[in-house]
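Trainee: Structure for this input, please:
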Amino acid sequence: MTIQSGVSLLQRVVELQDLKTFRELNWTGTFGDYLDIVARNPKVTRNAFQRIYDMIMSYGHEEFIDAKKKLIRYHFFSDPSFDADDAIFGLEIPLMRLVNFFKAAAQGYGTEKRVLLLHGPVGSSKSTIVRRLKRGLEQYSKTEAGALYTFDWYMGIIDSENWDWRQAPESEWEKCPMHEEPLRLIPAETRERFIEELTDGYNGEYAIRIVGDLCPSCRFNFRDLMLRYQGDWSKVIRHVRVRRLVFSEQDRIGIGTFQPKDEKNQDSTELTGDINYRKIAIYGSDSDPRAFNFDGEFNIANRGIIEFIEMLKLDVAFLYDLLGASQEHKIKSKKFAQTDIDEVIIGHTNSPEYRRLENNEFMEALKDRTVRIDIPYITRLRDEIKIYERDFNKKRVKVHIAPHTLEVAAMWAVLTRLDEPKKPNLTLLQKLKLYNGRTLPGFTEDNIKELRKEAPNEGMQGISPRYIQDKISNALVNYQADGYINPFMVLNELENGLKNHALITSEEDRKRYRDLLSVVKEEYTEIVKNEVQRAISADEEAIKRLCANYIDNIKAYTQRERVRNKFTGQFEEPDERLMRSIEEKIDIPESRKDDFRREIMNYIGALAIEGKTFDYKTNERLHKALELKLFEDQKDSIKLTSLVSRVIDKDTQEKIDVVKARLIRDFGYNEQSATDVLNYVASIFARGDMKH
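Mentor: The predicted structure is shown next:
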């Protein structure tokens, strides 16, 4: 590694700076300059709902079919280039409802007058969704497509027609405390005519509108200057400087977050601002806007978004502010008239808190003004796995994670969230596989739709991803000395944690979860048995020879011919024993063998007509049958069960080393985990041999 000097590193930082973008984000100009921008790009005047909807859509989307249902996946919520740590998986339906809410609000269809409430069990991504929206707005406001503007006041004396606003010291500019839209400076009596002329010939997606009045602070400055210039608005507007507005939660610009405290200490001024008592002595009145701090969460979130964490824990007094803010888009600060706001109000809460709201008759007004979107746990296995792959990938974790470790943890989590199927011939594990896109004999996509319909609240209970993440972390720490973790280590951690799980209050639930761990262990056993079988039978040349032998025999059988024995040169009857030994591996009954053999030959014939050659890999069922047959033929020669007795001859050891190398190369194991899985599968076969 080359060690660079401090001077060269400093120079590198200078080179990496993007001064052009910095200047764009800190643009300032006159009100006339701003009107030029509006004329070129009317979207800078969008309201908060329109801006959020456009932000989501700017990342693109894709349509796909799931169980005959057309769904939309909005890339904003999962795009790793934006924020990989907060990527959201498998919640397409709730997120479609969320985007539809914003779309309707952007069009002015009424949902812009509602509080958006995300409701679901703990750890179901409610906070993550809001956090992603907030961070998305921060990034979007820095782009050309997401640009928006606000203004500052110069309250000094302008004594010359040639006065240059750029020469005024920065300390003499007074910012609008609520980052308002500059078009609000247009006097109310001239707005309608002004909009007509501004939008003449404009046919954009959103109509340009000037909604609401100036905040008390700007209203005071505007009135003061109008009196100074005897109503000459053109002179008043010279005191205004328009500037680019960039949202920032850290700087409390355009993004607010409110978290309820102890009920006795809640203070509504945290939402709507408070009197600055030090300035009362200067200005002589507590109703002078200059003696008031318009820095409540509602104030600073204007033009953007305000998040209410655990919203239903708010004191009733706060809810009145919430009702006015949502329905009327107005807030009431102490000592001032109602103030217009333009912001998205989004809260989240868990199920117990929401049940309390439903049972509280004093909350009727809030319920009437709330749009609830349920955010359930994931019920699709592959999406649950993505969560843990994101958190426990090779970049973050130095300990080797054996194949299927995250998969079995995810499988158990999803099983706890599913309702028992009402169909008697369907197990919970099979239901999980159907939801995950697997096809099972006797079940169609219509059956999957029925399963989802009969369990509308599926995913609203069960084990949280946080619990799984905690237990995987425990396994990584506890088995760090071993250099790797495997599924059994994680399953043991999951089971041991159940007795102290704070959210499981029923022994019946605890027992059910333990029983589901047994189901997962059985499924994992089948998975690794199949994996070792594939590793043993991964000799492609041997499979090709077996396949060619099988094809020769079924060809002779279907054409009622004899087969030439390549060793003796004699013609013999087709080898029925060989053919059946392969077909039985995929459950082809005796009564169906003729149909299956003709099906294979017809397939080969169709390929020949197209000028293509037959490859066993293109027929999944035949491929599986050949692998299982080869495994059966080879397992005795490899003597896998000798691993259990620890008595291994040199020839067997060499064959076992080949299998282990395949597990490492093709399936993602390391030396230790491959050895463990071979020992485990060997013990299974040993038990099977003892039974026989």
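Trainee: contacts and neighbour counts: CA atoms only from here.
Mentor: Fine.
Trainee: who's in contact with residue 333?
Mentor: When contacts are counted by CA atoms under 8 Å, 6 or more residues apart in numbering, residue 333 is found next to 269, 272, 273, 274, 339.
Trainee: Can you tell me how far the fourth one is from residue 389?
Mentor: Distance, residue 274 to residue 389, using CA to CA, to the nearest Å: 47 Å.
Trainee: Tell me which of the two has more neighbours.
Mentor: Under the neighbour definition other CA atoms under 10 Å, residue 274 and residue 389 were set side by side, and residue 274 has more, 19 against 13.
Trainee: any idea how far the residue nearest to that one when sequence neighbours are not counted is from residue 223?
Mentor: The spatially closest residue to residue 274, leaving aside those adjacent along the chain, is residue 293, at 5.5 Å (CA to CA, 6 or more residues apart in numbering). Counting by CA to CA, the separation of residue 293 from residue 223 is 19 Å.
Trainee: Between these two, which has more neighbouring residues?
Mentor: When residue 293 and residue 223 are compared on other CA under 10 Å, the one with more neighbours turns out to be residue 293, at 19 against 13.
Trainee: tell me the contacts of the more buried one?
Mentor: Each residue near residue 293 by CA under 8 Å, 6+ apart is listed here: 273, 274, 275, 276.
Trainee: my guess is the first one contacts residue 300, does it?
Mentor: In other words, residue 273. No: the pair residue 273 and residue 300 fails to qualify as a contact (CA atoms under 8 Å) at a distance of 9.4 Å.
Trainee: Restricted to strands, list the contacts of residue 293.
Mentor: When strands are assigned by DSSP state E, the members of these inside them are 274, 275.
Trainee: Give me the common contacts of residue 273 and residue 300.
Mentor: Shared between the contact lists of residue 273 and residue 300 (criterion: CA under 8 Å, 6+ apart) are residues residue 294.
Trainee: With neighbour numbers in mind, choose between these two.
Mentor: Set residue 273 next to residue 300 and count neighbours by other CA under 10 Å: residue 300 wins out with 28 against 20.
Trainee: ok, the more buried one touching residue 251?
Mentor: No: using CA under 8 Å, residue 300 makes no contact with residue 251, being 9.5 Å away.
Trainee: Second input sequence below; structure requested for side-by-side comparison:
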Amino acid sequence: MEWIEKANEDIRPQNQVLSFENYMEYFSKNTLKECRPTFSYLLDMINHFGRNENDGFNLFLKEEPDCPAVYGQFKPQESLYENLINFFEEGINNKFILLVGPNGSSKSSLVKKLMKGAELYSETKEGSLYSFSWVFPNDNYLKGVMGLSTQSKSENIESYATLDDKSISAILPSELKDHPLLLIPLNYRQKLLDTKLIDHPKILESVQKSYLYRGDLSKRNRMIYDALLKNYKGDHKEVLKHIKVERFTISRRYSTGAVTIEPQIHVDAKMQQITMDKRLQSLPPSLQSLNLFSMQGEVVLANRGILEYSDLLKRPLDAFKYLLMTMETGTINLSGILTELDIFFIGTSNEIHLAGFKQHPDYNSFKGRFNFIRVPYLLNYKEEAKIYLNQIKGLRLKTFFEPYALRVLCLFAVMTRLRACQSKNYSDKNLSAIASNLNPIEKALLLTEQPKLPNLDIESQQILNNGLDQIQDEFRYENLYEGKFGLSPRDLKKIIYKLAAKHKNVTFMDVLENLEKMIQEKNEFDFLNMTPQGDYHNPIRFISLLREYALNRFDRELRDSLGLIDDRSYEEHIKKYITHINSMIKGEKVHNKITDKFEDYNEYFIKEFETSINLTEQPKKFRSYLISKLGAFALDNPGKNFTYGEVFPDVIHKLQESFRNEQKKYIQNVSKNLVFYESEMDKNSDQSLPSSLSEKDKEQISHIFSNLIQNFGHSHKGATTTLKFIIKERY
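Mentor: Alright, predicted model coming up:
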């Protein structure tokens, strides 16, 4: 079986076993990598996966079967990264990170991605982690008992790390996965780190504040070390022969360095005496007399990794009061024994429980030790749509989602999460007037793609685009922030399954019909009970706006599918206009390529063009804007071949609209023939029936369907249904 050999090759690096001496040689070559507390390790892990072209973290976009990608939560991800940087500067994980947001806002998913990233990183060469166990050889191997009664030393033996099972009497692991460097006595360890990191002052400063520089072994490891040292008359080399340094990997499934504590009540860490443990009977006499303890619990398992407190505030306060001291000192008190921890503490909570927590008398004590990161619902409908792509992909064999079906659903979700812009929140009066007049769909589109709004002139559009950050952050620090309320992704997933069960082809009309029924269920959704503010918090109005939006989009696709106008004619039309207004502004003549003469600019053509695009603002201002925009595009894209349609898409759109009346007559003719065309399609089984349509009419409609299917992704059934709907509504 070939897979066995390949599996053996894959696992060998992870099963690496070293003696302590070998580990120190490895440490000398990889000092920076081996001097990483958890916060540094997680920073390197995130950097290992890198950033994408949008400056987001690739880690959170990785699709894994057991850990789906997290879309759109860019600010919470940046906040997590900034907290890790702060921990690096402090030299300790001295804050508990609490992710706060409404139910279903991907708080736990963010933590899962951190854990999954740590798992994958720990399997790489750059992310290797090491701990150690104590190995005790049996009497047959040593030819004598190595207890207090013997003076013999195994001077010819370098290490017991690589002994096989038949030569070993007992192995005691390090339950907290203590770092091998902690085996070096404190003073010597500090001198070693000072020397090795002298060329990296920033890292040295951080390490000097960490447990690697100031800490010690866990209680059990310290007791074993001291007992053996006493037995060997102070010979550290003999003690360290018992050390087996092993590589370990982080695993959420097996609770190794990545552990989740569920909200039910239980003890997070405890100690249990193991003096009566059978393993002790195989230990040297020098250790059998010790009162050794075993540490258990999620906190112990998570050491040197990530510990998540899921729904932290659902637990009684006393169940996590120990965090007050732990976050302050980096230690936990177990039965009077202070145990040092190296854990990235993170938790999740919803807004309701946080509001209750703030009323508790102890809240202020926790407040100074907690860093709160808001994780709201998404306000970017395109990022929202990415959440459901895998779900829709899984349904594709039984249901096809037509173009705009998912978009309309996601836009509705975003609109339920928005608040109306308030004039008082803007110092710029012009921006204030524009922002306060945005309706919900305009704001939802603005937060995603910054579209050209038809009711704004060019100057107003520029003011709006420049003020986008202010609009995004308007309610960021308020209690009722945008994304705190509204339809959750969990609800949207249910809606998608309902639509898939009911329809073979889901159109935007089907989505709107489902939403019309859903908004009647006011007992199920809190956002439906919010007081309307104009079009905001008004789901009936949302549906009306979305219907118009989707119809406009399909109307544009339909017109593009008619084939009446070649896009190249628009290009030449705009090019001619730009040439003439440029000559007008500069007071120059225009070169006529046909006559090869220089002529005056055509003022009649300029005015006719501006009339055709229904220009409402001052022509001079509009002309100057186009010339400056063209110049800016050329500066930003030196040497690039471009089309005027690429630089001025809004002008192209207005030109297309100028042909609307001609196209409308054409569509009305199509609407008359559509019923006959469907009948023709159904007659395939009986070729003898006479045709009601001419070949020209059939070809005309077939051409439209072909374009809608090939160019815009509609199915034939979906295109037919939507075409009927738009004809009914508009033609």
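Trainee: Quick check: TM-score for this pair?
Mentor: Scored against TM-score structural alignment, normalised by the length of the first structure, the superposed chains reach a TM-score of 0.82; 640 aligned residues with a CA RMSD of 4.0 Å.
Trainee: mapping the contacts of residue 333 of the first structure onto the second structure, which are still in contact?
Mentor: Mapped onto the second structure and checked by both residues aligned by TM-score structural alignment, their matches' CA atoms under 8 Å, those keep the contacts 272, 273, 339.
Trainee: and the aligned residue in the first structure for residue 230 of the second structure, how far is that from residue 221 of the first structure?
Mentor: In the first structure, the residue paired with residue 230 of the second structure is residue 227, using TM-score structural alignment. For residue 227 of the first structure, the distance to residue 221 of the first structure equals 10 Å [CA to CA].
Trainee: between the two, which one's more packed in?
Mentor: Set residue 227 of the first structure next to residue 221 and count neighbours by other CA under 10 Å: residue 221 wins out with 21 against 12.
Trainee: any idea whether that one is helix, strand or coil?
Mentor: Three-state call for residue 221 of the first structure (DSSP: H, G, I helix; E, B strand; the rest coil): helix.
Trainee: cool, residue 684 of the first structure as well?
Mentor: Applying three-state DSSP to residue 684 of the first structure yields a three-state assignment of helix.
Trainee: what do you get for the one 4 residues further on?
Mentor: Assigned with three-state DSSP, residue 688 of the first structure falls in the helix class.
Trainee: Give me the number of neighbouring residues for it.
Mentor: Per other CA under 10 Å, the neighbour tally for residue 688 of the first structure reads 10.
Trainee: now swap in residue 429 of the second structure and tell me
Mentor: Neighbour count for residue 429 of the second structure, taken as other CA under 10 Å: 11.
Trainee: Quick check: it vs residue 467 of the second structure, distance?
Mentor: Distance check for residue 429 of the second structure against residue 467 of the second structure: by CA to CA, it reads 11 Å.
Trainee: Could you do residue 23 of the second structure as well?
Mentor: Counting by CA to CA, the gap between residue 23 of the second structure and residue 467 of the second structure amounts to 57 Å.
Trainee: now the alignment partner in the first structure of residue 656 of the second structure, what's its secondary structure?
Mentor: Alignment of residue 656 of the second structure against the first structure is given by TM-score structural alignment, with residue 627 as its counterpart. Under three-state DSSP, residue 627 of the first structure falls in the helix class.
Trainee: I'd say residue 627 of the first structure and residue 543 touch.
Mentor: Yes: taking contacts as CA under 8 Å, residue 627 of the first structure lies within contact range of residue 543: 7.0 Å.
Trainee: Residue 314 of the second structure: what's it in contact with?
Mentor: Residues in contact with residue 314 of the second structure (CA under 8 Å, 6+ apart) are 263, 349, 353.
Trainee: The last one sits in which helix or strand?
Mentor: Assigned by DSSP states H and E, residue 353 of the second structure belongs to helix 351-357.
Trainee: could you point out which element follows that helix?
Mentor: As assigned by DSSP H and E, the chain's next helix or strand after helix 351-357 of the second structure is helix 363-367.
Trainee: what residues does the following helix or strand past that next one touch?
Mentor: Counting by DSSP H and E, the element after helix 363-367 of the second structure in chain order, helix or strand, is strand 370-374. Around strand 370-374 of the second structure, the neighbours that count as contacts under CA under 8 Å, 6+ apart are 76, 79, 80, 95, 96, 97, 98, 99, 100, 101.
Trainee: Strand 370-374 of the second structure against the first structure, how far on average?
Mentor: On superposition with the first structure, the average gap between strand 370-374 of the second structure and its aligned counterparts reaches 0.7 Å (mean CA distance after the TM-score superposition for the first structure).
Trainee: Following element in sequence after that strand, please.
Mentor: Proceeding N to C from strand 370-374 of the second structure, the next assigned helix or strand is helix 381-387, under DSSP H and E.
Trainee: list the helices and strands that next one packs on?
Mentor: Helix 381-387 of the second structure is packed against helix 405-415, helix 440-449, with contacts defined by 3 or more CA pairs under 8 Å, 6 or more residues apart in numbering; DSSP states H and E.
Trainee: Much appreciated, bye for now.
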